[in-house]
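Participant: Return atomic coordinates for the entry below.
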Amino acid sequence: MSIVLVVNSGSSSFKYQLLDMASESVLAAGLVERIGESEGRAEHAAGGEKTEITRPIPDHTAGFRVMLDAFAEHGPSLDEHAPVAVGHRVVHGGARFFEATVIDDLVEINIEDLSVLAPLHNPGAIQGIRAARAAFAGIPHVAVFDTAFHQSMLPEAYTYAIDREVAARHRIRRYGFHGTSHKYVSEAAAAFVGRPLAELRQIVFHLGNGASVTAIDGGRSVDTSMGFTPLEGLVMGTRSGDLDPAILLQLMRRADMTAGDLDALLNKRSGLLGLAGRSDMRDLQAARADGDADATLALAVYAHRLRAYAGAFMAQLGGVDVISFTAGVGENVAAVRAEALATLGFAGVRVDPERNASVVRGEITRISSDDSAVTVLVVPTDEEREIARQALDVTNA
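Facilitator: Take a look at the predicted model:
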């Protein structure tokens, strides 16, 4: 009674994992993509073997049939490993959802209504939810929201200083994202250092192509870098992060840019890509080593923003006990970790260069020196496992 299927749906694809939460082990994982195109693709991995098929997949319902066929043909058997719940990643829960929630028709309507706040994400989630509820009609489906963890922020942290009536009418406030990852990492870090979560002041850097940092006090998010959308905050792979909003007005007036032009500029042609013509951190590190001036500046801007948020969140928390790095860049790029904390020696933060350079992939690793006043960790994130945990908790409640 501990098998959970986790589904992460987009508009033209979905990923899935079947987990046995008794041992928190992955029984199978797969991807169905290019949904609605002339030729779809699916891959399924189980028991150390990986299979791949290509065929038309007109919609998410057909995609779930492909997934079920893969389980039937390549295992594990869903009769022998029947899920007791299906957990769905949903990017935006607005201010309505502050915890994992069993999906019924009303919840589905609310998620769809919140598409106005996440037009690139919630519509795909809805398609996946509807297909999954049809395919697994006899078990609970649970929505786990990226925004939910940040609903503990106080009004002074989530309120923008604009006309309050305009803000209320259009639901404009800071929501925060990557909450599932921040929750998982902060709890894993507390377990690793052997201290109660409720006692710890933590800063978690989730650094991937999308990036965010969160201040966590006693297991509760008190501030985070992303805001109304996942565009605010840190410099990211292709996203700008923080900038003066008057820049947008200037570009509208002087460059005749439309809302669509600005959306594409800030989300797809900015960040590291905009600064250096590339967004992959490995390429940028190599280019900097070769003396590339654009790459050097891009990485300096990136690190400057990391340090700015680290300092701000230390002030919000009144000090920090644990700092953790996670996600693709956070887990794998030692130079980024070192540069992010390079100026925090005044607060007793000391990174051991040898430990930082010797992180074991997939394992929690302490990279702070023995005399550091703050414990610094690399903590591999596992959003699917966290979704499965929350889905099981809600189902058993």
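Participant: drop to CA atoms for contacts and neighbour counts, all remaining ones
Facilitator: Will do.
Participant: how far away is V26 from Q17?
Facilitator: As judged by CA to CA, to the nearest Å, V26 and Q17 stand 7 Å apart.
Participant: Of these two, which one has the most company?
Facilitator: More crowded of V26 and Q17, by other CA atoms under 10 Å: Q17, with 24 against 18.
Participant: Check whether Y16 sits in a helix, strand or coil.
Facilitator: Counting by DSSP: H, G, I helix; E, B strand; the rest coil, the backbone at Y16 sits in strand.
Participant: pretty sure it contacts V26?
Facilitator: No - between Y16 and V26 there is no contact under CA atoms under 8 Å: 10.5 Å.
Participant: and the helix or strand containing D113, what does it pack onto?
Facilitator: Following DSSP states H and E, one finds D113 within helix 105-113. Here helix 105-113 touches helix 122-135, going by 3 or more CA pairs under 8 Å, 6 or more residues apart in numbering; DSSP states H and E.
Participant: In terms of secondary structure, what does the helix it packs on contact?
Facilitator: Judged by 3+ CA pairs under 8 Å, 6+ apart, helix 122-135 is in contact with strand 3-9, helix 60-74, strand 85-90, helix 105-113.
Participant: Please generate a structure for the following sequence too, so the two can be compared:
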Amino acid sequence: MADAQVTIKTHNQKWQETVPVAAHRDAVTLLLEKLLGYQIINSLRDIDGVGHRVPHGGEFFKDSTLVTDETFAQIERLAELAPLHNPVNALGIHVFRQLLPDAPSVAVFDTAFHQTLDEPAYIYPLPWHYYAELGIRRYGFHGTSHKYVSGVLAEKLGVPLSALRVICCHLGNGSSICAIKNGRSVNTSMGFTPQSGVMMGTRSGDIDPSILPWIAQRESKTPQQLNQLLNNESGLLGVSGVSSDYRDVEQAANTGNRQAKLALTLFAERIRATIGSYIMQMGGLDALVFTGGIGENSARARSAVCQILHVLGLAVDEVINQRKETF
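Facilitator: Okay, the predicted model is just below:
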């Protein structure tokens, strides 16, 4: 890749540059060189461990896991559930284990937090063998985000997470909603893949599944082309015709663009519907928390999501909402 983006952040400084990187091993080597060059570390021996975000842990991994030869092989086997991500993650783990043999690698799985879902929340109403033999079920994603944010929320409230009913809205180019009761994920909007659930930047979220064979027959699209349509051409981008970036769509809506306005309305409506169903499932709500690029930075999005939720006892303090503050 001729224009790879390299970003290194510490607590009080950030470096960014564009450099050519030929392969993943070169990227890891470059990263280690930068850590030394910027004097973030004095020696590679200063690195006590390496954390790897792995999108899919299937039903096998229920928590962060020390990488051994056995767990590494399992991550590779799970590539069939995440063919775009797990193979690349496995390659990164392999290179770090080679270059830093004395520093343990730990795999942190996006799916692990949602392994507490009960069967009614994760089983799809398909013939049973699709789950039993192929592992088709709701896995959920963004688990590291939902787990962290709900934990920080409980600390700020001074209440044990085990005593709270929380709905976490991770809103960004990829968005998911998670219902957390007594510290456990009990439902989440993303399912078998990160494509499902609420509307996102370029992803449609949930739609009538019969639309797909209808389009395939009418436009002679292959499964790969349908996947491209749902993952990269839909969502805010598809409806607005402007951009996948919420800020750009918001700006277009402010100038009177009808489709941009509709896209923002759809985005909020799908989230509200999900929140409402989760409140019913948990028997109430103690806290609603927003995170992610849109969730943290867009007062308009937060206000729109909460707009009709007054019927459930939720109200937005617009003065506080407009402040650029996080916890």
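Participant: ok, the nearest residue to S25 of structure 1 once chain neighbours are set aside - contacts?
Facilitator: Spatial nearest neighbour of S25 of structure 1, chain neighbours left out: L19 (5.6 Å); criterion: CA to CA, 6 or more residues apart in numbering. Residues near L19 of structure 1 by CA atoms under 8 Å, 6 or more residues apart in numbering: 3-6, 25-28, 385, 388.
Participant: Just the strands from the stretch 101-250 of structure 2, written as ranges.
Facilitator: For the stretch 101-250 of structure 2, applying DSSP state E, counting those that start in this stretch gives strands covering 105-109, 165-170, 176-181, 184-188.
Participant: can you list the ones you listed in TSV and add mean neighbour count and distance to W214 of structure 2?
Facilitator: Converted to TSV, the strands of the stretch 101-250 of structure 2 look like this (neighbours: other CA atoms under 10 Å; distance: least, CA to CA, whole Å):
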stretch	mean neighbour count	distance to W214 of structure 2
strand 105-109	22	35
strand 165-170	26	32
strand 176-181	27	27
strand 184-188	24	28
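Participant: And those strands: which comes nearest A315 of structure 2?
Facilitator: The closest of the strands of the stretch 101-250 of structure 2 to A315 of structure 2 is strand 165-170. By CA to CA, the value is 14.9 Å.
Participant: tell me what the closest one is packed against?
Facilitator: Counting contacts by 3+ CA pairs under 8 Å, 6+ apart, strand 165-170 of structure 2 is packed against helix 143-157, strand 176-181, helix 258-282, strand 287-291, helix 292-297.
Participant: tell me the angle of it relative to strand 176-181?
Facilitator: Between strand 165-170 of structure 2 and strand 176-181, the angle comes out at 160 degrees (axes from the mean of the first three to the mean of the last three CA atoms, to 10 degrees).
Participant: Tell me the residue in structure 1 aligned with L153 of structure 2.
Facilitator: Under the alignment defined by TM-score structural alignment, L153 of structure 2 corresponds to A189 in structure 1.
Participant: where's that match relative to F325 of structure 1, distance?
Facilitator: 10 Å.
Participant: now L266 of structure 1
Facilitator: Applying CA to CA, one obtains 25 Å for the distance of L266 of structure 1 from F325 of structure 1.
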